[in-house]
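1. structure for the following, please:
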Amino acid sequence: MSFRAKFALILLSATLALYTVVGGWISTRAQQPANDPNAQLRIFESVLQHIQNDYVDEPNMEKVRAGALRGLAYGLDPYSTYLTPDQVREYSGTGKDNQVGIGAEMSQVASYLYVIAPMKGSPADQAGVRAGDIIEYIDGKATRDISLYDAKQLLNGPAGSEVKLRILRANSRPLTLAVKRGSSRAAAAESRMEAGKIGLLRINNLADGEAAEARSRLQELIKQGAQKVVLDLRGTAGGSLGEAVAVANLFIKEGTIAQTTGREGKTLKTFTADPKATIFSGPIIALIDAGTSGAAEVVASALLERNRSQLVGEKSFGAGAEQQLFTLRGGDGLLLTTVKWATASGKPFLGEDRAHSGVTPSVEVKRPEVAEAIDPEDLTGNDDDPVGRPTQPNEKPEVTVAPNVAKPVVEDVQMKKALELLRESKPTPMQRAA
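-> You can find the predicted model right below:
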């Protein structure tokens, strides 16, 4: 890259973070096509000139550059971010190695830190963190408008140390939860038999090695006489694409299971079923909810698009992407999403916005015992609504939640619906336990 090109790139990034500060001035001039790089560069050069010539103090251009790069990545998706040199070393495995988290899959929605789902049995789960919670403060530090990567760093710390979370939850005053950090490994797959020769297979996670565990559990169900299966993917977040394909292949004998896509939706790789890996061809119903994301969405969408299963429950979250680290001259870096996971038909799970993300169930059933999650986009700053506005770290009234409080037993209406649908279906002859 020529010196002129490098300088132009720095100019572009160095002014983007301050775009909103001079937004009114820019809006009168930004009539050029939005994606014309030359037009945008002229705007950025003008803004940079004003910063250098008109800002009240002598600007620290290194800080301006770092802030601008954060802003540049922040406008892309929750998983793309700017990394400092220390963060680059940590990401590359040469930094801190004694840090653990709280065991929850998270994303960012409308600039808020959003809990997709806590891992079953994790410190977050034991402390009472729920899917759909908004973490507003971490140890008194606001999470709004910082990157997802930075928020996760605030959550990490030495094993056994405590982190206090300020939580926004629907129909509730702000909550404070104390969570002890610790290593987390999600529970393995679970299975049991129901009346009517129906097997229940619960997938708690899709980390490396879990597809083999799911296969083993499914084989046990078949040996016990299961002719129909409920596949429970609710609250199953994160995981490996390869493991997801392997789980889907247990039920899908042929055809495309999933794809990965790149720039402009170009198909990068197609994952196809291996007939030899399929061990169950009977009727299936899969359960999904807003805590279903990533690898579990691959499984659910494959079953739906290959006409192997209806999906019962609620729309999934919408995640599944891969990032690549681009190291910069100063040792810092850009972590950019370069690959998206997609359904067999090519629809990415991570869409342009929430409305275009996730997998929609064929039969929508909401669980009345689960509070409707706050929509972060509705947090508009209404002073009359303690949930509908940002709060201060020590603002009262506030509720402190005791961990491990027993929950009342209520009917699982989503499971009930799945069992009803399966009992109405006819079993097919072929399923094998080996």
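2. only C-alpha atoms from now on, for both contacts and neighbour counts.
-> Fine.
3. any idea how many residues pack against the residue nearest to residue 367 when sequence neighbours are not counted?
-> Once flanking residues are discounted, residue 367 sits nearest to residue 413: 6.3 Å by CA to CA, 6 or more residues apart in numbering. Residue 413 has 15 neighbouring residues, counting by other CA atoms under 10 Å.
4. in contact with residue 413, which residues are there?
-> 365, 366, 367 (CA atoms under 8 Å, 6 or more residues apart in numbering).
5. off-centre distance for stretch 314-324?
-> 5 Å (CA atoms, centre = their mean, to the nearest Å).
6. how about the strands in the stretch 251-400 of the chain?
-> 256-261, 267-272, 284-288, 309-313, 321-327, 333-342, 363-364, 399-400 (DSSP state E, counting those that start in this stretch).
7. if I pick the residue nearest to residue 265 when sequence neighbours are not counted, what's in contact with it?
-> Excluding the flanking residues, the one nearest residue 265 by CA to CA, 6+ apart is residue 346, at 8.0 Å. Counting by CA under 8 Å, 6+ apart, residue 346 makes contact with 258, 259, 260, 261, 265, 267.
8. surely the fourth one touches residue 343?
-> It refers to residue 261. No: taking CA atoms under 8 Å as the definition, residue 261 is not a contact partner of residue 343, at 9.9 Å.
9. quick one: list the elements packing against the helix or strand that contains residue 116.
-> Following DSSP states H and E, one finds residue 116 within strand 112-118. Packing contacts for strand 112-118, counted by 3 or more CA pairs under 8 Å, 6 or more residues apart in numbering; DSSP states H and E, involve strand 104-109, strand 134-138.
10. one more sequence to fold, the one below, so I can look at both together:
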Amino acid sequence: MKKLSLLAAGAVIGAGITTLTLEQRLPGLGSAVAAGVDTYRQLNLFGDVFERIRSDYVEEPDEPALIEAAVNGMLTSLDPHSSYMNAKSYQDMQVQTKGEFGGLGIEVTMEEGVVKVVTPIDDTPAAKAGIRAGDLITAIDGTDVKGLTLNEAVDKMRGPINSSITLTVARGTDKPFDVKIVRDVIKMQSVRYEVKDDVGYIRISQFTAQTFDGLKTSIDKISAAVPEDKLKGYVLDLRNDPGGLLDQAIAVSDAFLDQGEIVSTRGRHDGDTRRYAAKAGELVGDKPVIVLINGGSASASEIVAGALQDHRRATILGTRSFGKGSVQTIIPLGSNGAIRLTTARYYTPSGNSIQAKGIHPDIEVLQDLPEDLKDQVTETKGEASLKGHLKSETEGTEGSGSQAYVPPDPKNDKQLNLALDLLRGLQANAAFPPKGDDPVAN
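-> Okay, the predicted model is just below:
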């Protein structure tokens, strides 16, 4: 309530109503008050500019839109992942994290004024239309996206079910081309599984509220299909998984761990530190696990990979992950929507932050590119390439991006096929690190 009162006071002062300054109210309180006075002077500046726009702009401005733009500008200046959500955007976000929403089925971010595809979601209109991770969307239905906020661009891509939309896509050095997509209800099946003879394959495409339940169901069905003495192990595929809910990442990690820390989050103040530990009992017993990651694996998927790697519970195979090592908290603002605010960094059990660095695989495997892709950019630049990103806490360690291509035909998937061969003992079992004691934070 105090914060709201201070903001209201700033708005009143900015509106030009006469009032005592803080120096007059609280004389002699020293530098702390002086710093507060400077802040209120800046709030006065905002009020002065706002009043000038209201009175003198060439057309009558939309005042709520002005304030919304100012708030969003303040948040987006912090880092690429903090933003303001109006009431509609907040509602859309809540629907999406529940695992069912309307749209095209792509995870996007804003880069250099255009919309960049982080990853298309499996089995959605965007994925079926051939949209790829790293594609740049430069126009929507012929309207240039430059000048739009990310939320405005996303709103334009949403619409009635069965309605069509045309995206103009820039891919590598190719000439931009149009892709027509028909909107649909995106029923987010975040987990799917497949029994590959004697190996259980589990793919997690995003961490929604349904992810852990889907993982448990998949493990149960694999166990029922393959006798325990015949099951060689599990492949957990987190490639091009953009992340999602922190609690689901913790629950998924816990499914493969019997004890020890999974992840810790550390905010600005010492009291903000939180540690999350595994509970006794693995869902897969002692079966070997290989986790697949690549340049499109971000956030929650990096938490899982980092936890299993640090505890030497799984072999991590593929290419370096995206490097998003920050936690966003959704703070509701009543009828005014919510803010998405970066409030902490997360750390793997050994105490390492992967912010702007990523998880490095135990076994690096690059995919063979088909001829039509060899001259195109197939790497993600990663978190380190995003303007205004939180810097790595270790000098000189920021990553430069890694390959994010996954062949559509599993027969051509070198990463998956090597994982299957390793689990079946067709290649050196030395790839599997022995389980060890809990890692020590450094």
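11. which residues sit in contact with residue 226 of the second structure?
-> residue 198.
12. any idea how far it lies from residue 233 of the second structure?
-> 11 Å (CA to CA, to the nearest Å).
13. before we move on, what about residue 270 of the second structure?
-> Where residue 233 of the second structure is concerned, residue 270 of the second structure sits at a distance of 41 Å (CA to CA).
14. next: residue 387 of the second structure.
-> Residue 387 of the second structure is 41 Å from residue 233 of the second structure, by CA to CA.
15. more neighbours: which of residue 270 and residue 233 of the second structure?
-> Shown here are residue 270 of the second structure and residue 233; by other CA under 10 Å, residue 233 has more neighbours (22 against 8).
16. which residues in the first structure form helices?
-> Assigned by DSSP state H, the helices in the first structure fall at 3-16, 23-27, 37-54, 61-74, 85-91, 123-127, 148-155, 210-223, 241-249, 295-305, 413-424.
17. among the helices and strands packed on strand 112-118 of the first structure, which comes closest to residue 322 of the first structure?
-> strand 104-109 (14.0 Å; CA to CA).
18. and residue 141 of the first structure? What does it align with in the second structure?
-> Under the alignment by TM-score structural alignment, residue 141 of the first structure pairs with residue 143 in the second structure.
19. separation between its match and residue 102 of the second structure?
-> As judged by CA to CA, residue 143 of the second structure and residue 102 of the second structure stand 21 Å apart.
20. so what's the corresponding residue of the second structure for residue 154 of the first structure up against?
-> Taking TM-score structural alignment, the alignment pairs residue 154 of the first structure with residue 156 from the second structure. Counting by CA under 8 Å, 6+ apart, residue 156 of the second structure makes contact with residue 140.
21. next one: residue 221 of the second structure
-> For residue 221 of the second structure, the contact set (CA under 8 Å, 6+ apart) is empty.
22. ok, how many other residues are close to the counterpart of residue 192 of the second structure in the first structure?
-> Aligned counterpart of residue 192 of the second structure in the first structure: residue 189 (TM-score structural alignment). Residue 189 of the first structure: 21 surrounding residues under other CA under 10 Å.
23. leaving out chain neighbours, which residue sits closest to residue 189 of the first structure?
-> residue 203 (4.7 Å).
24. with residue 305 of the first structure instead?
-> Leaving aside its sequence neighbours, residue 305 of the first structure sits nearest to residue 344 (CA to CA, 6+ apart; 7.0 Å).
25. same thing with residue 285 of the second structure?
-> residue 256 (7.9 Å).
26. tell me the contacts of the counterpart of that neighbour in the first structure?
-> Following TM-score structural alignment, the counterpart assigned to residue 256 of the second structure within the first structure is residue 251. Contact analysis of residue 251 of the first structure by CA under 8 Å, 6+ apart lists 278, 279, 280, 281, 303, 308.
27. in those residues, find the pair that's most separated.
-> Among those, the pair separated by the greatest distance (CA to CA) is 279 and 303, at 14.3 Å.
28. residue 143 and residue 102 of the second structure: which has the busier surroundings?
-> residue 102 (17 against 12).
29. ok, that one touching residue 161?
-> Yes: with contacts counted by CA under 8 Å, residue 102 of the second structure reaches residue 161, the gap being 7.1 Å.
30. who touches both of these two?
-> Common neighbours of residue 102 of the second structure and residue 161 (CA under 8 Å, 6+ apart) are 183, 184, 185.
31. quick one: residues contacting the residue lying closest to the last one once chain neighbours are set aside.
-> The shortest distance from residue 185 of the second structure to any residue other than its chain neighbours is 4.4 Å, reached at residue 102 (CA to CA, 6+ apart). If a contact means CA under 8 Å, 6+ apart, then residue 102 of the second structure has 158, 159, 161, 183, 184, 185, 186 as its contacts.
32. the nearest residue to residue 243 of the first structure once chain neighbours are set aside and residue 41 of the first structure, how far apart?
-> Leaving out its chain neighbours, the residue that sits closest to residue 243 of the first structure by CA to CA, 6+ apart is residue 211, at 5.3 Å. According to CA to CA, residue 211 of the first structure and residue 41 of the first structure sit 49 Å apart.
33. the two: which has the busier surroundings?
-> residue 211 (25 against 18).
34. mind telling me what that one corresponds to in the second structure?
-> With TM-score structural alignment as the criterion, residue 211 of the first structure pairs with residue 215.
35. for its match, give me its contacts.
-> 191, 192, 202, 252.
36. and residue 76 of the second structure, by the same measure?
-> Taking CA under 8 Å, 6+ apart as the definition, contacts of residue 76 of the second structure comprise 82, 83.
37. tell me how far it lies from residue 47 of the second structure.
-> For residue 76 of the second structure, the distance to residue 47 of the second structure - CA to CA - is 20 Å.
38. cool, thanks, signing off.
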